[in-house]
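# Fold the stuff below for me.
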Amino acid sequence: MPEDEDLALITEAALAAGEIAARHFRSDIETWDKGGGQGPVSEADLEIDAFLRSMLLERRPDYGWLSEETEDEPTRLSRRRVFIVDPIDGTRAFIAGQPTFSHSIAIAEEGEVVAGVVHLPMKSRTFAATRGGGATLNGAAIAPSSRVEVEGARVLCTSASMAPPLWRDDTPPVVDRHFRSSLAYRLCLVAQGRFDAMLTLRDAWEWDVAAGDLIAREAGALVETARHQRARYNNPRPLLPGMVAAGPGLMPGLMARL
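Model prediction:
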C-alpha cells in the first residue's frame, strides 16, 4: 500500500532528523530572526531541512516539496503528491533548550494528507498515521478525550486565542489553558487524549499542522480550521485560517462558541 510505504519512509527520515537535532540540542548554535514576524531560525533548522529534502526527494523524485525553510517552488502545485515539512516545529523551544520541539513530515495527495509523522527526539515520542489506518504513538494505538463539557476542558492554546472578540458574545469558554510551542505536538497531544482540545485562531502555515491534522483525525478527534472547514493542503499560498482539534464530544460545543 503506497501510504504504508510512504509512512515508513517519512518515519525513517524523522528519526534521522532527530539524531541531527540531538547533536545540536543545548549547544552553542547560531540563531537569528527571519524578520517580518516569522520568528527565529537556527543552523539546525537549515541542516535538517537540507538533509530531509535530499533524502526524501532522492527516494521520491516525482513528489513535490513544501518546507518552512526552503524557498517555495510553484512546481509543487502540479505534483500529485507533495512532502509538507517543518524541519523543527517549535524552534523557540529548541533554542531555549526545551524538549518539546518536533519534526513534522506529511505527504499530501491532491489536497489531502495521506501519511504523517511527528517525532519528538528528546522525548522519544513518534506519532504516526496513514489515511484510513489509525494513529499511533511509538506503535501503540491512540484515541482522543471523551470529554463533552467545555467548561473545565484542558485546552492547548495561547492567551491571545482567549481574547473576548474572538468568541461569540465576547465570552471565551472557561478552560484549563496550557501551552506547547509546537503546533504539531499540540495536535498530537489531543490525538493522544492528554488534552481535550487545541486551538490556534491566527493563520497557521501548512507545514505546522499537516502531519498533526492527520494524526488527530485518524486517532478519532475532529479537526477543522477556525472557519469551520476541513483543511486542504498544498495551496498556492500555504496558509490556513487557524485550526481547532478536539474529541468528538467536545468539538461541537467548542466550535459553537467561536
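
# CA atoms for contacts and neighbours, from now on please.
Fine.

# Would you indicate which residues of the longest helix seen in the chain are buried?
Longest helix in the chain by number of residues, with DSSP state H as the criterion: helix 2-24. Taking 16 or more other CA atoms under 10 Å as the neighbour-count basis, helix 2-24 is seen to contain the buried residues 3, 6-11, 13-18, 20-22, 24.

# host element of V244?
Per DSSP states H and E, V244 falls inside strand 243-246.

# hmm, back to that, now for the following helix or strand past the longest helix of the chain, which elements pack on it?
Beyond helix 2-24 in the direction of the C-terminus, DSSP H and E gives the next helix or strand as strand 31-33. Counting by 3 or more CA pairs under 8 Å, 6 or more residues apart in numbering; DSSP states H and E, the packing neighbours recorded for strand 31-33 are strand 40-42.

# Spell out the secondary structure type for the residue sitting nearest the centre point of the chain.
Taking CA atoms, centre = their mean as the criterion, A184 is the residue nearest the geometric centre of the chain, at 2.5 Å. Taken by DSSP: H, G, I helix; E, B strand; the rest coil, the conformation at A184 corresponds to helix.

# ok, now how distant is the residue nearest to it when sequence neighbours are not counted from P61?
Taking CA to CA, 6 or more residues apart in numbering, and ignoring the residues beside it in sequence, A184 has G212 as its nearest neighbour in space, at 4.8 Å. According to CA to CA, to the nearest Å, G212 and P61 sit 24 Å apart.

# quick one more, to check against the first:
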Amino acid sequence: MTTDFPAAAATDDHIFATWLAGAAGDRLLEVRSQGLEGRELKDAGDAAAQALIAELLAEHRPDDAVLSEEAADDKSRLQSKRVWIIDPLDGTREFSEPPRDDWAVHVALWEDGDLTVGAVAQPALGETFNTGTPSVVPPRTSTRPRIAVSRTRPPAFVQALAEEIDAELVPMGSAGVKVMSVVRDVADAYIHAGGQYEWDNAAPVAVARAAGLFCSRVDGSELAYNQDNVSLPDLIVCRPELAEQIVDFVKRNGTD
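Here you go, the predicted model:
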C-alpha cells in the first residue's frame, strides 16, 4: 500500500494529493483482486476508495472542506477557502471489467477561486499524473488529430468535428483517462458535452493545465469549480494549436 505518509505531504499539497490518489488506487487494486464481479465489484470499489480518501483527508487536512461524488454535498464548502474535489473511482464500468486499465482516481484542491493542485492516478498503469511534477507533453506524433471519446456514448457533434478537421476518434473509458490521454500524447484532444460534474474533471483539468494544455468550456469560456450547482456539463482539453479550430466549430455548430 501507498499509505505510509510521506513527511513532505504534511505541508506540500501536491505531494499529498499524489499520495492520496495513489493510496486510493492501491486500495482499488486490492478490491479488484477479490473475485467480485459486476455491480458488486462496482459498489465495493466506490465504497472502499471513498472510505479511505475520507479517512485520510480527515486525518491530514481536517480543516479543509470536501466535495466528493460518493458523499453528501456539504454546502459549507461554499464559504471555505480550501476545498478538495474528489472522484474516488472515475470509470466504474471499466474498473468492473478486468483487465481494463482505463479507470482513475481524481484528487483536486480548489483554493480561493481556482484549482491549484491535482492528481490523477491510473492504478492499473502504475501511474499518477500530478501538478507537483507536471508532465511535459511531447511533440505530437500523429499526422491526423486524435480525439478521445467515450467508448459507449460518443457524441454525434464530435464525429462531425472529426470530419471537418480530418481527425480520428479514439474510444476509451473514464473522463480522467481521456484527459490524461492528451497529456500522454495518446490523443490530441478531448471534447465532451452532455453531462459531467465538477469531480469528473477538476483533477484532470488541473493536471492538464500544469502540462500546458488548453482547457475550457466548449464555448471557450472559463471552467469554474466549487459552485453551488456542481454540474459542469461540457469540456475541451486539447493541445493549444487545436483550440481555436475546436472552439470555432462548436460556436458555429453547437453540440446537439
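
# if we can go back for a sec, in the second structure, what residue corresponds to the residue nearest to A184 of the first structure?
In the second structure, the residue paired with G212 of the first structure according to TM-score structural alignment is P204.

# wait, what's in contact with its match?
Listed by CA atoms under 8 Å, 6 or more residues apart in numbering, the contact partners of P204 of the second structure are 106, 118-120, 176, 179-180.

# quick one: which of those residues is nearest to D188 of the second structure?
Sorting the contacts of P204 of the second structure by how near they are to D188 of the second structure, with CA to CA, puts V179 at the top with 9.4 Å.

# Translate that closest one into the numbering of the first structure.
Taking TM-score structural alignment, the alignment pairs V179 of the second structure with L187 from the first structure.

# about what we covered before: now the strand holding V244 of the first structure, how far from the centre of its chain.
Relative to its parent chain, strand 243-246 of the first structure has a centroid offset of 11 Å by CA atoms, centre = their mean, to the nearest Å.

# for it, packing partners?
For strand 243-246 of the first structure, the packing partners by 3+ CA pairs under 8 Å, 6+ apart come out as helix 183-192, strand 197-200, strand 222-224.

# ok, now with 6 Å
Applying 3 or more CA pairs under 6 Å, 6 or more residues apart in numbering; DSSP states H and E, we find strand 243-246 of the first structure packed against strand 197-200, strand 222-224.

# For the last one, grab the matching residue range in the second structure.
The reference is to strand 222-224 of the first structure. Using TM-score structural alignment, strand 222-224 of the first structure corresponds to residues 214-216 of the second structure.

# can you list contacts of that stretch?
Where contact means CA atoms under 6 Å, 6 or more residues apart in numbering, the residues beyond stretch 214-216 of the second structure that reach it are 222-223, 235-238, 240.

# Relative to A187 of the second structure, which of those residues is nearest.
For A187 of the second structure, the nearest member of those is C238. The distance, counting by CA to CA, is 8.6 Å.

# ok, for the counterpart of that closest one in the first structure, nearest residue in space, not its chain neighbours?
When the structures are aligned by TM-score structural alignment, the residue of the first structure matched to C238 of the second structure is A246. By the measure of CA to CA, 6+ apart, the closest residue to A246 of the first structure outside its immediate chain neighbours is A197, 4.1 Å from it.

# Can you tell me the residue that sits opposite the one you found in the second structure?
A197 of the first structure maps onto A189 in the second structure, with residues paired by TM-score structural alignment.

# hang on, its match packs against L235?
No - contact status for A189 of the second structure versus L235: not in contact, 10.4 Å apart, counting by CA atoms under 6 Å.
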